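Undergrad: kindly generate the corresponding structure for this input.
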Amino acid sequence: MKFLVVDDSKIARSRICDYIKELGYEVLDEACDGIEAIEKYKKLLPSVITIDLEMPNMKGIEASKEILRLNPKINIILITSIVDKKEVINALKIGIKKVIQKPFTFEYFAQEINKLKKGASL
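TA: I've put the predicted structure just below:
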């Protein structure tokens, strides 16, 4: 699996990238907001995108809607510190596969990524 990691926090991006690499997968690139995420998705065509909810310029939900319009089968995992039931329901309705709440452990992240790899419903 090839990943695009999107988060406005450089620390969060670094941690997620480290986890992905530790699992043996490739990080194609990183983006710091939704606009950059869409641009990099079009250029790189990753198989998985991890995306933060709250970011400057364009939030994760809006960017995810656009990316899902381009490819309804793309695997998007929303990673956020904000857990509002309405936001989670909205994210899942538009096609986001999983919502992971920050902070999370490597073990939990690995478990969710392995489910994705096996084709299980996130």
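
Undergrad: for the rest of this, base every contact and every neighbour count on C-alpha atoms.
TA: Fine.

Undergrad: would you map the strands across the chain?
TA: Counting by DSSP state E, the chain has strands at residues 2-6, 26-31, 48-51, 75-80, 98-101.

Undergrad: mind putting those strands into JSON lines with distance to residue 115?
TA: Output for the strands of the chain, formatted as JSON lines (distance: least, CA to CA, whole Å):
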{"stretch": "strand 2-6", "distance to residue 115": "15"}
{"stretch": "strand 26-31", "distance to residue 115": "17"}
{"stretch": "strand 48-51", "distance to residue 115": "13"}
{"stretch": "strand 75-80", "distance to residue 115": "12"}
{"stretch": "strand 98-101", "distance to residue 115": "11"}
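
Undergrad: I have a second one here; can you model it like the first so I can compare?
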Amino acid sequence: MKILIVEDHRITARLIQSIVKRLNYTVLDTVTTGKEMIEQTRILKPDLVLADVELAGEIDGITAAKQIYPTPVIFLTANPERKELHGFTALKKKGFEIEELRTAMEKATRL
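TA: Alright, predicted model coming up:
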């Protein structure tokens, strides 16, 4: 599975990269803004995007996710219960289990 990571905090991005690689998936790129998320999704055609909601720049993760539909997006966020995330898969950024992420990734790419 080919993954695009969208995270504007460098340490968090590296942690997510490490987890994705440990799951034997390929990290295509890591970007920090909603604009880059849209551009790189169109160029790289990932199977899945792992993104934060709050991003650097003018476009947030939710707005960008709507623009790259039907590419599946899983949000890794501090508050996965936000009403704006209704209809998206969202996991708590801190404290999720790796198997929980794997299951969410596999489910998102089967839809």
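
Undergrad: could you get me the TM-score between them?
TA: Once superposed, the chains reach a TM-score of 0.86 (TM-score structural alignment, normalised by the length of the second structure), with 110 aligned residues with a CA RMSD of 2.2 Å.

Undergrad: circling back: possible to save the strands of the first structure as JSON lines with distance to residue 117 of the first structure and mean neighbour count?
TA: What follows is the strands of the first structure, written out as JSON lines (distance: least, CA to CA, whole Å; neighbours: other CA atoms under 10 Å):
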{"stretch": "strand 2-6", "distance to residue 117 of the first structure": "11", "mean neighbour count": "24"}
{"stretch": "strand 26-31", "distance to residue 117 of the first structure": "13", "mean neighbour count": "18"}
{"stretch": "strand 48-51", "distance to residue 117 of the first structure": "10", "mean neighbour count": "25"}
{"stretch": "strand 75-80", "distance to residue 117 of the first structure": "10", "mean neighbour count": "23"}
{"stretch": "strand 98-101", "distance to residue 117 of the first structure": "13", "mean neighbour count": "18"}
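
Undergrad: and of those strands, who's closest to residue 68 of the first structure?
TA: For the strands of the first structure, distance to residue 68 of the first structure was read as CA to CA. The smallest value, 8.6 Å, belongs to strand 75-80.

Undergrad: what's near enough to touch residue 79 of the first structure?
TA: For residue 79 of the first structure, the contacting residues are 50, 51, 52, 53, 99, 100, 101, 102, by CA atoms under 8 Å, 6 or more residues apart in numbering.

Undergrad: what's the counterpart of the last one in the second structure?
TA: Under the alignment defined by TM-score structural alignment, residue 102 of the first structure corresponds to residue 93 in the second structure.

Undergrad: you'd agree that match is up against residue 77?
TA: Yes: contact between residue 93 of the second structure and residue 77 holds when scored by CA atoms under 8 Å: they sit 4.6 Å apart.

Undergrad: go ahead and flag the most central residue of the first structure.
TA: Ranked by distance to the mean C-alpha position of the first structure (CA atoms, centre = their mean), the top residue is residue 50 at 1.4 Å.

Undergrad: now the helices for the first structure?
TA: With DSSP state H as the criterion, the first structure has helices at 10-22, 34-44, 60-70, 85-94, 106-117.

Undergrad: perfect, I'm done here.
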